[in-house]
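In: heads up, no residue letters with this:
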């Protein structure tokens, strides 16, 4: 029985098998162990469209767009509403600006702080000539503390409650921002609380109004000690306006901090990217902070995200420093596959060369089974018919062997095969010669008669 040479596999089939096994292992590792890629869209909750949170979120969105991430900015009533959206399982909000002093780490156990971004002073403006330096003096006053869901209302209620004032006994208004400032100027309210930056237009406007005064709390340091989310900040004389000397003397205010808060399900790669963007926006500081002071892991009232902690300790991930975000993220996620890849490749690379050698030699050696079968039959004895059939068989084998494709480095084995084929053929021919001596000349197709003598035709 002859073998079809076309069915002999080349050495490349061994390497193909090696590559296929490695690919299968890598695909299995990817499916089982590699985390999903970061989403291309994030929703961030801010505050009113006229507030600083909304303005900073727009800056974030522009910077993230260059990294291939879409940041959807969602306007809200403020920090309290932002927290509710973050904790709502049906909400798609995963990041939000939140004022410190609003979140309760026990109730917000699914949330983590990414960083504090800047200080937001608490401005308490009032009408009248009688000075106010204690919150206990605000009893029976018409006070604007902001709408439900705002950070201003949240911190105002905590401080007023600590001074014996409550919503049942005092008149609180939900006005905030420009509306509260205008109502205060018109005399519709007596006191207004604002949590805003020093660049807020309505704050600077009220500071210039001779009928409006800023409460300077004598217990600023006491508030800082009792409410850990607050810090006492000094505004030096003339800091806000040198020409008009505003303020006219140094004042001390208490200030919560604006923080970036995220749900724990936020993809880790996005944490470092958000902090990278926040650094670009806030690292220059403002009138109340030094260059490089923010973003900061301090002044937060929620547990710090582990990825954020690594960012502040070591800086941005190495890959993100030199590569686009999508490429750095992909390589970072695939690093877990290095170990299984090495474990697969090392034994396979050792096995592959012997397999290639075996596969190449197999092309040659598998013909020896045919030669051995014919050789054994020739030893045991053949009839003329069997010898003639074997000779034809050997002729076909020789034609097939001539077409074997083997590398030059294996030519020794190849030509040994051809020598051995000739050896077996010579044995068969010797049988034919011996048998032909007892038959009539020309009685076998392998012989012809020349001058009355039988000779081998091939």
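Out: Perfect, I can see it now. Since the structure is predicted, the reported quantities are computational estimates derived from the model, not experimental observations.
In: CA atoms for contacts and neighbours, from now on please.
Out: OK.
In: helix, strand, or coil at the residue nearest to residue 154 when sequence neighbours are not counted?
Out: Spatial nearest neighbour of residue 154, chain neighbours left out: residue 102 (6.1 Å); criterion: Cα to Cα, 6 or more residues apart in numbering. Assigned by DSSP: H, G, I helix; E, B strand; the rest coil, the conformation of residue 102 is coil.
In: same question for the one 5 residues further on.
Out: Reducing the assignment at residue 107 to three states with three-state DSSP gives coil.
In: quick one: the strands in the stretch 301-450 of the chain?
Out: Along the stretch 301-450 of the chain, the segments classed as strands by DSSP state E, counting those that start in this stretch run 447-450.
In: ok, longest helix in this structure?
Out: Across the chain, the longest stretch assigned as helix under DSSP state H is helix 338-365.
In: show me which positions of that one end up buried.
Out: 344-345, 348, 352, 356, 359-360, 363-364 (16 or more other Cα atoms under 10 Å).
In: circling back to that earlier point, thought the residue nearest to residue 154 was touching residue 153?
Out: No - using Cα atoms under 8 Å, residue 102 makes no contact with residue 153, being 9.6 Å away.
In: these two - which one has more neighbours?
Out: Just comparing residue 102 and residue 153: by other Cα atoms under 10 Å the higher neighbour count belongs to residue 153, 27 against 21.
In: A further structure is provided below for comparison with the first:
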């Protein structure tokens, strides 16, 4: 048993020695492969090299709430995400257009911006819905076109550059062309406008925000404030495809007091998440999975909106990552591996698959490469023996022969340490015999020269 163990250790040592020699033999090819692998690694860029900066609107809005959810998801998965708050869409658009701006991701509500406004961005889809709320006070109002009704009445429409102000203008112009900016369209911040409406200083307030918005909730809970019904909601959706229909059911706000007393049909728009085209795929996967998690954990007051994220506003082109997400779903290994590793595999799986296909034939030929190197090493030893035999023949003194003898003995040690494949074994023993014969000849030459 001890003999087998010693033989195994010696066997492994010789195997390591020969592979070291094989590595030196193939060093130029190895270096070339290493350079190619480094180039592929640099091209694929498996990890983000820059921070992600997400622009949101003012505190309490739907985009601000989404930003908090995204930041929580990013932190849990070891990705940096910086949130930058802006007062309105105009400021966000200005930052996105500025090449020097650090913002590389933002929310854009469908209808408040067009793809032409964001040429360098791609979409990750709709990550939330933003209902269009028209609150008013006083007697119940039943009209076909609420915007025409408030054409000449005081109504707060949001601060300049906000989503609310932009969508109000779009909807007002739909059936009331040439309306423009009228003095009765009060461009007030939402919080101030809500205070004014509750105090009775204005008649109505138009706001685009989530059901969970503190301002929306404050107005919904006030018994003095009513919610406008849109009888022509289906017609609006037909004219403006980026909109969708949502309904506040009878008693949906307060079932004990049955508020509202009737179903209220409303319009809603999608909240698109746009990113710069060069935002790293890992970051895009994080945004998409965070949006899905937020939707699953959030109680959706408007179930007709469907599962989020989704690709509804097709005016914005999808990123390649989002295209895979919506067509193929989330890869299964995201459920088993750490996020960074799962996203890395998703980013480089094509390269890994290609390398695997290349590795198969290489693996099949590795024995041949090893055999070729084994044969080459033996032939190199044979050539060295040939040169030493020539030197031995030309030696005229005992000192010269002893020098050749030293080289022969080193060669014998090298040959003994050389591992060869099975079909080269006969050449190995033939070489050992030839070296031994040369050593014997050298010993005889030394003895003969020393007698002279």
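Out: Happy to help now that I have it. Computed from a predicted structure; not experimentally measured.
In: hmm, back to that, what packs against the longest helix of structure 1?
Out: helix 12-33, helix 411-436 (3 or more Cα pairs under 8 Å, 6 or more residues apart in numbering; DSSP states H and E).
In: mean neighbour count, these: which tops it?
Out: Highest mean neighbour count of these: helix 411-436, a mean of 17 (counted as mean count of other Cα atoms under 10 Å).
In: quick one on the thing from earlier: can the helices and strands packed on helix 338-365 of structure 1 go into CSV with extra columns for distance to residue 125 of structure 1?
Out: Below are these laid out as CSV (distance: least, Cα to Cα, whole Å):
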stretch, distance to residue 125 of structure 1
helix 12-33, 57
helix 411-436, 99
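In: where do the helices sit along structure 2?
Out: Under DSSP H, structure 2 gives helices at 2-25, 27-44, 62-76, 89-97, 146-149, 163-175, 190-199, 214-220, 233-239, 281-297, 320-328, 339-394, 398-416, 425-451.
In: now the ones you listed in CSV, with distance to residue 133 of structure 2?
Out: Compiled in CSV, those are given as follows (distance: least, Cα to Cα, whole Å):
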stretch, distance to residue 133 of structure 2
helix 2-25, 72
helix 27-44, 45
helix 62-76, 13
helix 89-97, 18
helix 146-149, 11
helix 163-175, 9
helix 190-199, 12
helix 214-220, 8
helix 233-239, 13
helix 281-297, 21
helix 320-328, 30
helix 339-394, 38
helix 398-416, 88
helix 425-451, 88
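In: out of the ones you listed, which comes closest to residue 104 of structure 2?
Out: helix 89-97 (6.9 Å; Cα to Cα).
In: how much does the closest one stray from structure 1?
Out: Taken against structure 1, helix 89-97 of structure 2 registers an average deviation of 3.0 Å after superposition, with mean Cα distance after the TM-score superposition for structure 1.
In: tell me which of the helices of structure 2 sits nearest to residue 155 of structure 2.
Out: helix 190-199 (9.0 Å).
In: comparing the closest one with structure 1, how large is the average distance?
Out: Taken over the aligned residues, the distance from helix 190-199 of structure 2 to structure 1 averages 1.6 Å (mean Cα distance after the TM-score superposition for structure 1).
In: who touches that helix?
Out: 136-137, 156, 158-159, 202-205, 207, 215, 219, 224-225 (Cα atoms under 8 Å, 6 or more residues apart in numbering).
In: who are the neighbours in contact with residue 322 of structure 2?
Out: 123-125, 284-285, 288.
In: neighbour count and distance to residue 32 of structure 2 for those residues - can I get that in JSON lines?
Out: Listed next are the contacts of residue 322 of structure 2 as JSON lines, based on neighbours: other Cα atoms under 10 Å; distance: Cα to Cα, whole Å:
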{"residue": "123", "neighbour count": "29", "distance to residue 32 of structure 2": "39"}
{"residue": "124", "neighbour count": "28", "distance to residue 32 of structure 2": "39"}
{"residue": "125", "neighbour count": "27", "distance to residue 32 of structure 2": "42"}
{"residue": "284", "neighbour count": "21", "distance to residue 32 of structure 2": "33"}
{"residue": "285", "neighbour count": "21", "distance to residue 32 of structure 2": "33"}
{"residue": "288", "neighbour count": "25", "distance to residue 32 of structure 2": "38"}
